[in-house]
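Asker: Sequence first, predicted model second:
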Amino acid sequence: MDLGSFPEDQRIPATTLIDMWAELYNQDEDDAIANLHELSDRNLIEVVVTRKDANEDDGSYNEHFVMQHDLLRELAIRGSNSGNIEHRKRVLLEIIENKIPEWLMEQDQLSIRAKLLSISKDETFSSSWSTMQAPEVEVLLLNFQTQKYSLPEFIERMNKLKVLVLHNYGFVPAELSNFPLLGSLSNLKRIRLEKVSIPSLFLTSMKWRKLEKMSLVMCNIDQAFNKSTNKISDAFPKLVDLTIDYCNDLEELPTGFCDLVLLRKLSITNCHKLLALPEDMGNLLDLEVLRLNSCIELTELPGTIGRLHKLQILDLSECLSVTELPEQIGQLDDLRKLYMIECSSCELPSSVANLVHLKEVIGDQETAMSWNRFKPCLPSLTIKVHKENNLNWLG
């Protein structure tokens, strides 16, 4: 039923569904993931994996997307839209060519009790938002296709909102206005912004006091951490999971980034202009997962990475400019899985022989040969050779 909240014929990020279900139904993420598998097993959804070596065993679903058949989507929407609008569990509002649903036009002030609100509009929508009261909404999905997007005014009255998803299905990042309205969302725990130009995250009067997870995908983020005299750790005191993916204007992480000492998962992927990581990277002592794949201009890892004694998963695949690993890599005494696909030019220091808990290295043929030298010192290590996709059928 919840999958009807997304536009027709669009891939749904699996992580968005996981975030929704974790908060709507008070599930942990493992239960939410189990829901995905059950829907797939029943042929109610199709799961598409965009990266061949993506593996849910490491807790990453960033490369997993869900497709729903149009007829099943229509069935979900019909089920959600049954009953009186004020008492629905989900309110799905779709505005196409300025055709606003009659039930919305008939009421000057609409009050709903739904926990999930989805608003989808195309590029032709030009009308102002109606006055809406949605005090019980915990998950808000805003789907749009415009170059400029103004957040609806009623957001600032959503005191129970826990999950906010802004998804631009257009071709270029959209400019956001009314962004300071987010300052009222004191219970927000998860936010996903996709294909938008993000104003300064410090323009609002709030500190993102309860925010645990932030995902920035295909965004312009050069202004996101500007215009602040506050410490980033003060603004995001509970952040444990950060994803920055396909943000092509990211050249360096903001000052004080490594003061986010509660971070457990950090994924900076497909950011082709990222040149370096902070020297104080070793301050992220709780970090368990670090993904840097396809950061093609990144030249090295800081030596302080050796202080990340809780790190279990490290992904350096397609970091083409990294020519050697620091000697301190051998101090990662809890490292279990290492991705090094397309890293054949990266030299391994002798200290990797100390990675006694390393269970799996995934790499190309050349990388596998480099690691074979250390196999006698690492009896528990399995070396897997990644096979390229065969694209001959394209031609």
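Answerer: Arrived safely, thanks for sending.
Asker: use CA for all of it now, contacts and neighbours both
Answerer: Noted.
Asker: what about the closest residue to residue 347 other than its chain neighbours, how many residues close to it?
Answerer: Spatial nearest neighbour of residue 347, excluding adjacent residues (Cα to Cα, 6 or more residues apart in numbering): residue 324 at 4.4 Å. Close neighbours of residue 324, defined as other Cα atoms under 10 Å, add up to 15.
Asker: From what I see, residue 324 and residue 346 are in contact.
Answerer: Yes - look at residue 324 against residue 346 with Cα atoms under 8 Å: they come within range, at 4.6 Å.
Asker: all strands for the stretch 101-250 of the chain, in order.
Answerer: Using DSSP state E, counting those that start in this stretch, the strands found in the stretch 101-250 of the chain span residues 109-111, 116-121, 131-133, 139-144, 148-150, 163-168, 174-177, 190-194, 196-197, 213-217, 241-245.
Asker: thinking again about what came up before, measure the residue nearest to residue 347 to residue 354 for me?
Answerer: 17 Å (Cα to Cα, to the nearest Å).
Asker: that's a strand at residue 296, yeah?
Answerer: No - assigned with DSSP: H, G, I helix; E, B strand; the rest coil, residue 296 falls outside any strand and is coil.
Asker: The residue nearest the centre of the chain: what's it in contact with?
Answerer: Compute the mean C-alpha point of the chain, and by Cα atoms, centre = their mean the closest residue is residue 215, 3.6 Å away. Applying Cα atoms under 8 Å, 6 or more residues apart in numbering to residue 215 gives the contacts 191, 192, 193, 242, 243, 244, 245.
Asker: again, 6 Å this time
Answerer: Applying Cα atoms under 6 Å, 6 or more residues apart in numbering, one finds that residue 215 lies in contact with 192, 242, 243.
Asker: Number of residues surrounding the first one?
Answerer: The local packing count at residue 192 equals 19, with neighbours defined by other Cα under 10 Å.
Asker: likewise residue 171?
Answerer: 10.
Asker: Quickly note the distance from the closest residue in space to residue 221 that isn't next to it in sequence to residue 262.
Answerer: Spatial nearest neighbour of residue 221, chain neighbours left out: residue 198 (5.6 Å); criterion: Cα to Cα, 6+ apart. Between residue 198 and residue 262 the distance is 24 Å, computed by Cα to Cα.
Asker: okay, now the one to match up with it:
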Amino acid sequence: MSELKVLIIINQNSVRTKLDGMSSFGSLTKLKSLRLKKLNVPNLQNHCQSFKESLKKISLCLCSGDNAELNIEVCSELHNLEEISIDCCVNIKEFPVGICNLTSLKRLIITNYHELKKIPDNIGELAGSLEELTLYACATLRELPASICELEKLELLDISKCQYLERLPSQVGKLNKLQTLRIRECEKIKQLPQSASRLISLRHLICDTQFENQCSSLSRANSNLEIIGIEPEHHLRWLDQ
């Protein structure tokens, strides 16, 4: 166990199962990647000391926590953690603010997080490392903090299917290294901020077809930009057949 570098625990049952025996994690001093799926997970912060220097990736899918509330406050001592992926995890009451202290974090991927209403204002503290921020299908997210515009290394921003998000921060044009922006099925976003014309590194903008015209000024300012319009998904399309 002491040489283990990748640990994947997947529950194949139809309901979540409690993850027991986490005390054995104490021997995983070389662990680099941890993936947990469909499990009831105790507080991770209490079990990360042994691999705080080695762990680079955490992935949680369909997980919950003790007393039905998942505590994913990540140990701030995970100095080399580069990626966090959280998908379809239930009963997460607040965004784990400790994530913003992980100064080596390159990729933060949060999908199908239906109780997420706000991103912490201090997410700008990841300015020296974060390259990808995915907030996909976060159905109750209503705004992005202005500090997101301080993420000077950000190359990909995906806010697709955030149906209640009304706007991007006004200074989004400060993201000088942003190469890909995905804003599909964000019905309440009617236009991009004027500063978006300063996104000099932007190469791919993926949006709904009806939003393409709103982005025409960007293509005039950036000849290297490709705007990709995609028809929105209509899950009840069969009703018209």
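Answerer: Alright, I've got the coordinates. The structure presented is a predicted model; accordingly, all values stated were derived computationally and were not measured.
Asker: Got a TM-score for the pair?
Answerer: With the length set by TM-score structural alignment, normalised by the length of structure 2, the two chains reach a TM-score of 0.89; 233 aligned residues with a Cα RMSD of 2.0 Å.
Asker: ok so, going back, so what does the residue nearest to the centre of structure 1 match up with in structure 2?
Answerer: Mapped onto structure 2 by TM-score structural alignment, residue 215 of structure 1 lines up with residue 59.
Asker: and the gap between that match and residue 6 of structure 2?
Answerer: In this view, residue 59 of structure 2 and residue 6 of structure 2 are 11 Å apart by Cα to Cα.
Asker: In structure 1, what residue corresponds to residue 200 of structure 2?
Answerer: Looks like residue 200 of structure 2 aligns to residue 356 there (TM-score structural alignment).
Asker: How about the contacts made by that match?
Answerer: Neighbouring residues of residue 356 of structure 1 by Cα under 6 Å, 6+ apart: residue 378.
Asker: Let me know the secondary structure of it.
Answerer: Strictly by three-state DSSP, residue 356 of structure 1 counts as coil.
Asker: next one: residue 178 of structure 2
Answerer: Applying three-state DSSP: residue 178 of structure 2 is coil.
Asker: Would you mind measuring from the residue nearest to it when sequence neighbours are not counted to residue 110 of structure 2?
Answerer: With Cα to Cα, 6+ apart as the criterion, residue 178 of structure 2 has its nearest non-adjacent residue at 4.0 Å, and that residue is residue 155. Look at residue 155 of structure 2 and residue 110 of structure 2: by Cα to Cα, they are 16 Å apart.
Asker: between the two, which one's more packed in?
Answerer: The neighbour count for residue 155 of structure 2 versus residue 110, taken as other Cα under 10 Å, is higher for residue 110 (22 against 19).
Asker: do you know how far the counterpart of the more buried one in structure 1 is from residue 337 of structure 1?
Answerer: Using TM-score structural alignment, the equivalent of residue 110 of structure 2 in structure 1 is residue 268. The gap separating residue 268 of structure 1 from residue 337 of structure 1 is 17 Å, by Cα to Cα.
Asker: So which residues of structure 2 form helices?
Answerer: With DSSP state H as the criterion, structure 2 has helices at 216-221.
Asker: hmm, back to that, from the contacts of residue 215 of structure 1, which is closest to residue 257 of structure 1?
Answerer: Minimum distance to residue 257 of structure 1 across the contacts of residue 215 of structure 1 is 11.3 Å, recorded for residue 242 (Cα to Cα).
Asker: which residue in structure 2 lines up with residue 244 of structure 1?
Answerer: Using TM-score structural alignment as the criterion, residue 244 of structure 1 maps onto residue 86 of structure 2.
Asker: hang on, its match packs against residue 60?
Answerer: Yes - using Cα atoms under 6 Å, residue 86 of structure 2 makes contact with residue 60 at a distance of 4.9 Å.
Asker: Just give the number of residues close to the equivalent of residue 376 of structure 1 over in structure 2.
Answerer: With TM-score structural alignment as the matching criterion, the partner of residue 376 of structure 1 in structure 2 is residue 220. For residue 220 of structure 2, the neighbour count with other Cα under 10 Å is 11.
Asker: Which parts of stretch 270-289 of structure 1 count as buried, going by neighbours?
Answerer: Buried positions in stretch 270-289 of structure 1, judged by neighbour count with 16 or more other Cα atoms under 10 Å: 270-278, 280-289.
Asker: let me redo that: stretch 32-47 of structure 1
Answerer: Residues of stretch 32-47 of structure 1 classed as buried by neighbour count (16+ other Cα under 10 Å): 32, 33, 36, 45, 46, 47.
Asker: so who does the fifth one touch?
Answerer: Contacts were defined as Cα under 6 Å, 6+ apart; by that measure residue 46 of structure 1 touches 40, 66, 67.
Asker: ok but residue 75 of structure 1 is inside a helix, no?
Answerer: Yes - according to three-state DSSP, residue 75 of structure 1 belongs to a helix.
Asker: ok so, going back, isn't the residue nearest to residue 347 of structure 1 up against residue 343?
Answerer: No - at 9.4 Å, residue 324 of structure 1 does not count as touching residue 343 under the criterion of Cα under 6 Å.
Asker: Now residue 131 of structure 1: closest residue in space, sequence neighbours ignored.
Answerer: Of all residues not flanking residue 131 of structure 1 in the chain, residue 109 sits nearest, at 5.2 Å (Cα to Cα, 6+ apart).
Asker: Against residue 243 of structure 1, how distant is that neighbour?
Answerer: 37 Å.
Asker: Kindly report the same for residue 35 of structure 1.
Answerer: 22 Å.
Asker: chain center to stretch 311-331 of structure 1: distance?
Answerer: In terms of Cα atoms, centre = their mean, to the nearest Å, the centre of stretch 311-331 of structure 1 is found 22 Å from the chain centre.
Asker: Just the buried residues of that stretch, please?
Answerer: Judged by neighbour count (16+ other Cα under 10 Å), stretch 311-331 of structure 1 contains these buried residues: 311-323, 325-326, 328-331.
Asker: before we move on, what about stretch 211-218 of structure 2?
Answerer: Of all the residues in stretch 211-218 of structure 2, those buried under the rule 16+ other Cα under 10 Å are 211, 215, 218.
Asker: next one: stretch 348-368 of structure 1
Answerer: Neighbour-count burial for stretch 348-368 of structure 1 [16+ other Cα under 10 Å]: 348, 352-365, 367-368.
Asker: tell me, which helix in structure 1 spans the most residues?
Answerer: helix 29-41.
Asker: The helix or strand that it is followed by aligns to what range in structure 2?
Answerer: For helix 29-41 of structure 1, the succeeding helix or strand toward the C-terminus, using DSSP states H and E, is strand 46-49. Using TM-score structural alignment, none of the residues of structure 2 align to strand 46-49 of structure 1.
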